[in-house]
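[1] Turn this into a model:
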Amino acid sequence: MKDEPRSHPFRDSVEDIAAARRIPDTPQTRAPAYRLAFTDAEFLTRAELRPVRLQLELLKPQMVMDERGIESTIVLFGGARIPAPGQEARHPGLAALAPHYEEARRFARLMTERSLQSYGRENVIVTGGGPGVMEAGNRGAAEAGGQSIGLNIVLPHEQAPNAYVTPDLCFNFHYFAIRKMHFLMRAKAICGFPGGFGTLDELFEALTLIQTGRMRRVPFLLFGRDFWERVINWQALADAGTIAAEDLALFRYVETAEEAVAAIDAWPKPC
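    Next comes the predicted model:
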């Protein structure tokens, strides 16, 4: 695909890249200085180019999703370590959380069936693209015959997208901040399943944006009251005055996929 319309009289960048491959091989043409700036990986990864890389990482998924006509998403956050049925849990506590995999899968399937009514433009499932609850979300969407988004990130340990993300909507990020923006930019609902540091980070980021009015309120659903009330003493935060009592109404607990769908359906439509 060419990066500029041909309504102008100038050569476009794709043509220049092709022309650069046909030039004579000389010390001058082999020198890094001669490379076209936008094809020079060594140049683009310099510290001084960080603002450009941030912009590119914001733009690429945005443009792809715009081209696919995706207008709203349903965000699934949850632990990468929660096992799928038949998998051995890495920790005894994870075995107790395993049912959340199936609940996330069922919820994603139900919401994707809704999404198909809008030809895949609304209520598109978006996950972090990895294993565990993320895989369950993408899997449920695939089983419904719809598309889903995976927002992967490069980590020190090996990570690859799960097999159920729609390939054309499988993105990879270097910057956590830009990835978080893409989770929330189209969010019609946010669903948090049990998880660890990453899940907590994502949930508290979203809660903070809503609490401070930087993001409009959307259904904010936490699956599994028992887990969340053992992990976070929300009432203690309110009792200490570090959050307002009304902040406890920014989220609600649900236990089943059907309960979550009903909560989303009951949410007041924007004026």
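
[2] make it CA atoms for all contacts and neighbour counts henceforth
    Noted.

[3] need the contact list for Ala260.
    Applying C-alpha atoms under 8 Å, 6 or more residues apart in numbering, we find Ala260 in contact with 107, 221, 254.

[4] Using CSV, lay out those together with distance to Arg53, secondary structure and neighbour count.
    Putting the contacts of Ala260 into CSV (distance: C-alpha to C-alpha, whole Å; DSSP: H, G, I helix; E, B strand; the rest coil; neighbours: other C-alpha atoms under 10 Å) gives the following:
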residue, distance to Arg53, secondary structure, neighbour count
Phe107, 35, helix, 25
Leu221, 33, strand, 22
Val254, 39, strand, 21
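
[5] Phe176 touches Ile153, doesn't it?
    Yes: at 7.4 Å, Phe176 counts as touching Ile153 under the criterion of C-alpha atoms under 8 Å.

[6] Looking at those two, which one has more neighbours?
    Ile153 (19 against 12; other C-alpha atoms under 10 Å).

[7] how much space between the more buried one and Ile17?
    29 Å (C-alpha to C-alpha, to the nearest Å).

[8] can you give me the helices in this structure?
    With DSSP state H, the ranges of helices along the chain come out as 13-20, 27-30, 41-44, 50-67, 92-97, 99-116, 133-143, 176-184, 197-211, 225-231, 234-240, 257-266.

[9] What is the burial count for Pro83?
    25.

[10] and what of Ala249?
    Ala249 has 9 nearby residues by other C-alpha under 10 Å.

[11] Against Leu221, how distant is it?
    Taking C-alpha to C-alpha, one finds Ala249 at 11 Å from Leu221.

[12] Over to Gly129?
    When distance is defined by C-alpha to C-alpha, Gly129 is 20 Å away from Leu221.

[13] right, and the helices of the chain - which one's nearest Ala163?
    Counting by C-alpha to C-alpha, Ala163 lies closest to helix 133-143 out of those; the figure is 7.8 Å.

[14] any idea of the angle the closest one forms with helix 99-116?
    Orientation of helix 133-143 against helix 99-116 (axes from the mean of the first three to the mean of the last three C-alpha atoms, to 10 degrees) gives an angle of 40 degrees.

[15] Let's compare: structure for the following, please.
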Amino acid sequence: MAKSTRSKNRLFYSAADEVEHAKYPDDVLCGNPQLCSSAYRLAYTDQDFMLSEELRPVRLMLELSKPEAVLQALGVNQTVVIFGSARTPDLETAQNLVEQLTEQGCRDQQLLAKAQVNLRNARFYEQARELASLIARESPASASGELHVITGGGPGVMEGANRGASEAQAKSVGLNIVLPHEQYPNPYISPELCFRFHYFAMRKMHFLMRAKALVVFPGGFGTLDELFEALTLVQTDKIKPLPILIFGREFWSRLLNFEVLVQEGMISPDDVNLFQFVDTPEQAWQIIQASLAQL
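    Purely as a prediction, here's the structure:
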């Protein structure tokens, strides 16, 4: 059996110690069906059991607990959440593609149109990058203390935000998620603050647990989901009010007509005050600073 690693100051062995104690040499295991039985495994080392339907509540708790423990240990106490599309390219990439298609004399109008749209929307990548850099540079000097940028950890706008923080020599957080297709964290997240989730619900909870402001750039279904969940939580007093900044008025005004919800009695007139439109990183940062000063 493995030698004990218990500390002199510890009464009970740790779980890690017990895993070592539970190991048997191959010659002992050989021909012993009781020791080889799955029932005999320590519950927390039995992967089949841990991944069973019955253990879903435990897995949910683990996804809440692990990032929480790491973030507390590393002193991440206040965050600015930056949401946005994973499909938005950086400006250089978008420009290069348009130039390449033009030089090649591309006749595929759909492809050209898509490249032009990406070039137009690349400004959101760059604005997220600039805003995150602004937050990283200026928040340590503010009365409220350091703010950490946190994103969904993917490409696009999320990458832009993590990149901006990294360029300002600041740590930033990424909450990546397992998807059916390949999904990798962007390379600008601080490695020790790069987390991976299975459950969207736990991921979204971590976005809000330390949030001092949300900045929502143009995006698709995922971004809309994150925006409307945050609005609902504030509307129903499940969380305290905080700045919810919707970046890019022209885009959002074409996509959503909040006044229709008011006119049809689906929301109260005051509910449209739960968010603000912004169009520049400087404007967003000023609103965030003003909110922090009131805390």
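
[16] Of the helices of the first structure, which stretch is the most buried?
    helix 133-143 (a mean of 29; mean count of other C-alpha atoms under 10 Å).

[17] picking up where we left off before, which of the contacts of Ala260 of the first structure sits closest to Pro27 of the first structure?
    When the contacts of Ala260 of the first structure are compared against Pro27 of the first structure (criterion: C-alpha to C-alpha), the nearest one is Phe107, at 59.4 Å.

[18] what's near enough to touch that closest one?
    137, 140, 256-258, 260-261.

[19] And it? What does it align with in the second structure?
    Counting by TM-score structural alignment, Phe107 of the first structure lines up with Leu131 in the second structure.

[20] next one: Phe223 of the first structure
    Counting by TM-score structural alignment, Phe223 of the first structure corresponds to Phe247 in the second structure.

[21] For Ser133 of the second structure, see how far away the counterpart of Leu155 of the first structure in the second structure is.
    Superposed on the second structure with TM-score structural alignment, Leu155 of the first structure falls opposite Leu179. Distance of Leu179 of the second structure to Ser133 of the second structure, given as C-alpha to C-alpha: 29 Å.

[22] Ok, Pro57 of the second structure next?
    From Pro57 of the second structure to Ser133 of the second structure the distance is 38 Å (C-alpha to C-alpha).

[23] again with Val80 of the second structure
    12 Å.

[24] Aligned against the first structure, show me the partner of Thr280 of the second structure.
    Match for Thr280 of the second structure (TM-score structural alignment): Thr256.

[25] same deal with Thr88 of the second structure?
    Per TM-score structural alignment, Thr88 of the second structure is aligned with Ile82.

[26] what residues are up against the nearest residue to its match once chain neighbours are set aside?
    Closest residue to Ile82 of the first structure apart from its sequence neighbours, by C-alpha to C-alpha, 6 or more residues apart in numbering: Gly132 at 4.7 Å. By C-alpha under 8 Å, 6+ apart, Gly132 of the first structure lies in contact with 78-84, 101.

[27] Please identify which pair of the residues you listed lies farthest apart.
    Longest span within the contacts of Gly132 of the first structure, C-alpha to C-alpha: Gly78 and Ala84, 12.9 Å.

[28] Look at these two and report which has more neighbours.
    Taking other C-alpha under 10 Å, Gly78 of the first structure and Ala84 do not tie; Gly78 has more neighbours (31 against 20).

[29] ok, now which ones touch the more buried one?
    Residues near Gly78 of the first structure by C-alpha under 8 Å, 6+ apart: 132-134, 192-196, 199.

[30] Quick check: the gap between Ala122 of the second structure and Pro218 of the second structure.
    In terms of C-alpha to C-alpha, Ala122 of the second structure sits 11 Å off from Pro218 of the second structure.

[31] Also Val272 of the second structure?
    Distance from Val272 of the second structure to Pro218 of the second structure, counting by C-alpha to C-alpha: 18 Å.

[32] So the two - more neighbours on which side?
    Pro218 (22 against 14).

[33] aligned partner of the more buried one in the first structure?
    Using TM-score structural alignment as the criterion, Pro218 of the second structure maps onto Pro194 of the first structure.

[34] In contact with that match, which residues are there?
    Residues in contact with Pro194 of the first structure (C-alpha under 8 Å, 6+ apart) are 78-79, 97, 100, 223-224, 227-228.

[35] Tabulate those (TSV), appending distance to Thr208 of the first structure.
    Shown next, in TSV, are those (distance: C-alpha to C-alpha, whole Å):
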residue	distance to Thr208 of the first structure
Gly78	18
Gly79	20
Leu97	26
His100	25
Phe223	19
Gly224	21
Phe227	21
Trp228	17
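
[36] Keep only these that are still in contact in the second structure, please.
    When you map the contacts of Pro194 of the first structure onto the second structure and apply both residues aligned by TM-score structural alignment, their matches' C-alpha atoms under 8 Å, the shared contacts are 78-79, 100, 223-224, 227-228.

[37] Can you verify my assumption that Val154 of the first structure contacts His174?
    Yes: using C-alpha under 8 Å, Val154 of the first structure is in contact with His174, at 5.7 Å.

[38] OK, contacts around Ala122 of the second structure?
    Per C-alpha under 8 Å, 6+ apart, neighbours of Ala122 of the second structure: 88-91, 94.

[39] try Leu54 of the first structure
    175, 178.

[40] how far away is it from His174 of the first structure?
    Noted for Leu54 of the first structure: a distance of 9 Å to His174 of the first structure, by C-alpha to C-alpha.

[41] any idea what Glu57 of the first structure aligns with in the second structure?
    Per TM-score structural alignment, Glu57 of the first structure is aligned with Glu63.

[42] now that match, nearest residue through space, not along the chain?
    Residue nearest to Glu63 of the second structure in three dimensions, not counting chain neighbours: Met202, with 6.3 Å by C-alpha to C-alpha, 6+ apart.
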